[in-house]
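> sequence and predicted structure below; questions after.
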Amino acid sequence: MNELMHYGWNTTWELEWEKEERSTHTAGRIIADFGQKYRVYTASGEIWGEMSGKMKHALLNGSTYPAVGDWVELQLLEGEDRCIIHGILDRKTCISRQKAGAKSAQEQIIAANVDILFLVTSLNDDYNPRRMERYLIMAWNSGVTPVILLSKADLCDDPEVKAAEMELIAPGVPVHAVSAIENRGKEEVTGYLKDGVTVALTGSSGCGKSTIVNWLADSTEQRTQGIREDDSRGRHTTTHRELFLLPSGGLMVDTPGMRELQLYDDDGGGWEQVFSDIEAIGEGCRFADCRHENEAGCAVLAALETGEIDEKRLQNYRKTQRELQFQVKKEERSQRKVNRKDRSAKEPVRRKSSFWNSRPHDE
């Protein structure tokens, strides 16, 4: 397993592996996701992988697809450049969002077993602190350590001011203004890229994620495209999720840009952590169930009047709260539907009695 250590394998994963008898199988890590096929790194090098029939059947019962960053149990096929994926080791962290366009609550996994998440936003007209609050909720819920990267600092006259603004909405979260063109901030960012540590990047389309990968890797591994001049929005460059081994020994996951981030759940308490300042002020409200809208004795509304709380931040606080509550309701409705189907499948089929059989017998 020594060859896997550069890809994050350690004693924790070793203990996880030894929980079950896997003598005929080997471990590997998903490094690229192409839909039904995966690129997997093993002790023998890279290989193509596909799910076993049992895994595909389990998807019908709610199991999840393998994701980039997953450690998986593999069966190597002798004489072939492919393997069969038989299982996924328990994830330590999982970055996910609500699947776009889904009528019911459906999780879309972006990457698994990530240690640090770079939240990237560019310092052009697309700069948006409210969007960053949403990304922070996702990060905290995923169990990863967030770091904010303000890319394209060469396009901004006051990157230090923007960095200070981000620090206000993300207390304790490191913020770095970076520029690949000016080679600005590289030393600070590479400090996170240590041997065996997995770092992922996420952000809106065209924010500079692929450029950052190339910059940190000193290569042109990822293609890049410019932004549209009319609205400062980017074009999609990365079309699939992929994990790279960097010269520093760290691992980096680049992901396709998001037009919109729909939050999936709040199991990790990310929403409360992101808006901890508003929550703390809310403890001074007259009523314990205060919604901070128009109630008498609301400490949050009083803080809004004095300027202690920014109005747009409070609006995002309410919006994301409603969104997460709605996702919970969608999940509950979805589960009730599944339960009804299960009950219907278990109920015996009752044959309808004929008219003559239903009549009383003649004496």
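Sure, I can see it. Given the structure is predicted, the values throughout are model-derived calculations rather than measurements. Residues are numbered from 1 along each chain as shown.

> contacts, neighbours, all on C-alpha from now
OK.

> residue closest to the middle of this protein?
Centroid-nearest residue in the chain: Ile95, 2.4 Å away (criterion: Cα atoms, centre = their mean).

> for that residue, helix, strand, or coil?
State at Ile95, reduced to three classes by DSSP: H, G, I helix; E, B strand; the rest coil: strand.

> quick one: contacts for it?
By Cα atoms under 8 Å, 6 or more residues apart in numbering, the contact list for Ile95 reads 109-112, 114, 138-139, 141-142.

> what about it, distance to Pro129?
Counting by Cα to Cα, to the nearest Å, the separation of Ile95 from Pro129 is 20 Å.

> below is an additional structure, to be compared with the one above:
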Amino acid sequence: MNEKLINLGFTEKLLQESTHCKGLYLGRVVAQYKDLYNVATEESEVLSEISGKLRYSSDELSDYPAVGDFVMVDREDERHGNAIIHQILTRKSIFVRRAAGTSNDVQVVAANIDTIFICMSLNNDFNLRRLERYLSIAWDSGAIPVVVLTKSDLCENLPLKLSEIEKIAIGVEIVVTSSMAEDGCSEVLKYISPGLTVAFIGSSGVGKSTLINRLLGEEVIETREIRKDDKGKHTTTRRELILIPSGGAVIDTPGMREIGVESVNLDKTFADIEEFSEHCKFKDCKHENEPGCAVRKAIEEGIITEERLQSYKKLKKEAKYEGLNSKQIEKEKIAEMFSGFGGIKNARDYIKSKNKSF
């Protein structure tokens, strides 16, 4: 496999999968427009559209190609018109959110990512509840979340902010950056190397584009000054995958101050609450006024805040996991994943037939 494909993130496993697609070429979606996609191939980048068969078989928005997807196309350049995307190769991770508006469609923000940088500035954008929301979706995606704190030069009490984040970002690495310092992105570079893909997620104006420009060594992405009310302006208007000169790829995404949840990982995001829940007197404890509630006791002792518990309950409700314990949530996810096989029982049978453990 050549250096171009490695840098795009292709693996031997993907190459093996692609051998079943005779007469087609490997590519990766690097930008997404309304009905078109820009696909990077071994030779160049080619404007592409999906085949009629793929469109017909796509029941949901999430079935369509997204930035980061590895795909099979019928040509490597545009000399004879737009390429046609015939197949999406197996995704190893997927960051999704509920689409804006009243639709229940699930929108793929980025696919096949190794690390998710959850960017949050240390000024008025600082919001612990929003961070919990991002973490719960990031852990569920299959990628590894890293909290990237920007604009540290604007923070008056950095140790206090770090202490607050460490209490909720359990098991997550935290990186502090400053756009003012020449080496402001040096810590970020440690997570990016050939073959790896990092997605930048966060609200508008937190400095995602500025950080990526630093990594690229030039002003590739437009940036704007922050508004007077300390809120960000939308600069990035579409998701885009960009190769880093030193190796690896990054995905820039539009700012998302509000992010609807489809599926979340509460075990990791709220590991403290989940652990205390194991010691509640009742298995179906709602952590309200029940006797012997270990979570309420932890709140009384100042170990967990009431705000964190309410955030946990809100995410559980939004993801339709309200009233379920962690084991029941996992069963619900698997049943949904294998709904096409007739639910959880047939999911077990299917996995066993593939010689996989369940």
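Noted; the coordinates are in hand. Computed from a prediction, not measured in an experiment: that's the story for all the values here.

> need the TM-score from the superposition.
The TM-score (TM-score structural alignment, normalised by the length of the second structure) is 0.86; 327 aligned residues with a Cα RMSD of 2.4 Å.

> hmm, back to that, tell me the residue in the second structure aligned with the residue nearest to the centre of the first structure.
Using TM-score structural alignment, the partner of Ile95 of the first structure in the second structure is Phe95.

> chain neighbours aside, what residue packs nearest to that match?
In this structure, Phe95 of the second structure finds its nearest non-sequential neighbour in Ser141, 4.9 Å apart by Cα to Cα, 6 or more residues apart in numbering.

> tally of neighbours for that neighbour?
25 (other Cα atoms under 10 Å).

> for it, give me its contacts.
Ser141 of the second structure touches 93-96, counting by Cα under 8 Å, 6+ apart.

> max-length helix in the first structure?
helix 311-346 (DSSP state H).

> show me what that helix is packed up against.
helix 129-142 (3 or more Cα pairs under 8 Å, 6 or more residues apart in numbering; DSSP states H and E).

> mind listing what's buried along the helix it packs on?
Within helix 129-142 of the first structure, the residues that count as buried by 16 or more other Cα atoms under 10 Å are 129, 131-142.

> how close does it sit to the second structure?
Mean deviation of helix 129-142 of the first structure relative to the second structure after superposition (mean Cα distance after the TM-score superposition for the first structure): 0.6 Å.

> quick check: angle from the next helix or strand after that helix to helix 129-142?
On the C-terminal side of helix 129-142 of the first structure, the nearest following helix or strand under DSSP states H and E is strand 145-151. Compare the direction of strand 145-151 of the first structure with that of helix 129-142 by axes from the mean of the first three to the mean of the last three Cα atoms, to 10 degrees and you get 150 degrees.

> now do the strands in the first structure.
26-33, 38-42, 45-51, 71-76, 82-88, 94-98, 107-112, 116-122, 145-151, 175-177, 198-203, 242-245, 251-254 (DSSP state E).

> now distance to Gln273 of the first structure too, for those, in CSV please.
Output for the strands of the first structure, formatted as CSV (distance: least, Cα to Cα, whole Å):
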stretch, distance to Gln273 of the first structure
strand 26-33, 31
strand 38-42, 35
strand 45-51, 37
strand 71-76, 29
strand 82-88, 30
strand 94-98, 16
strand 107-112, 21
strand 116-122, 16
strand 145-151, 12
strand 175-177, 17
strand 198-203, 19
strand 242-245, 29
strand 251-254, 25
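
> closest one to Leu261 of the first structure among the ones you listed?
Taking Cα to Cα, strand 94-98 is the member of these nearest to Leu261 of the first structure, at 7.0 Å.

> so how far does that closest one sit from its counterpart in the second structure?
Mean deviation for strand 94-98 of the first structure: 0.7 Å (mean Cα distance after the TM-score superposition for the first structure).

> quick one: distance of that strand to the chain centre.
3 Å (Cα atoms, centre = their mean, to the nearest Å).

> next: stretch 15-34 of the second structure.
21 Å.

> show me what it is in contact with.
Applying Cα under 8 Å, 6+ apart, the set of residues contacting stretch 15-34 of the second structure is 8, 37-42, 65-76, 89, 238-242.

> of the residues you listed, buried ones?
Judged by 16+ other Cα under 10 Å, buried ones among those: 8, 37-42, 65-76, 89, 239-242.

> now do the helices in the stretch 201-350 of the second structure.
Under the criterion DSSP state H, counting those that start in this stretch, the stretch 201-350 of the second structure carries helices at the ranges 208-216, 266-269, 271-277, 294-300, 306-318, 326-337, 344-353.

> with distance to Lys190 of the second structure added, can I get those in JSON lines?
JSON lines is the format used below for the helices of the stretch 201-350 of the second structure (distance: least, Cα to Cα, whole Å):
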{"stretch": "helix 208-216", "distance to Lys190 of the second structure": "11"}
{"stretch": "helix 266-269", "distance to Lys190 of the second structure": "23"}
{"stretch": "helix 271-277", "distance to Lys190 of the second structure": "27"}
{"stretch": "helix 294-300", "distance to Lys190 of the second structure": "37"}
{"stretch": "helix 306-318", "distance to Lys190 of the second structure": "31"}
{"stretch": "helix 326-337", "distance to Lys190 of the second structure": "33"}
{"stretch": "helix 344-353", "distance to Lys190 of the second structure": "37"}
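
> need the counterpart of Glu43 of the second structure in the first structure.
In the first structure, Glu43 of the second structure lands on Ser44 (TM-score structural alignment).

> check contacts around its match.
Taking Cα under 8 Å, 6+ apart as the test, what Ser44 of the first structure contacts is Glu3.

> aligned partner of Met258 of the first structure in the second structure?
Mapped onto the second structure by TM-score structural alignment, Met258 of the first structure lines up with Met256.

> show me what contacts that match?
201-204.

> what separation is there between it and Gly81 of the second structure?
Per Cα to Cα, Met256 of the second structure is found 35 Å from Gly81 of the second structure.

> same question, Ser103 of the second structure
Relative to Gly81 of the second structure, and taking Cα to Cα, Ser103 of the second structure is found at 34 Å.

> give me the more crowded residue out of these two.
Gly81 (11 against 8).

> neighbours around His80 of the second structure, how many?
8.

> repeat that for the one 5 residues further on.
Ile85 of the second structure: 26 surrounding residues under other Cα under 10 Å.

> wait, it sits on Val46?
No: using Cα atoms under 8 Å, Ile85 of the second structure is not in contact with Val46; the gap is 10.7 Å.
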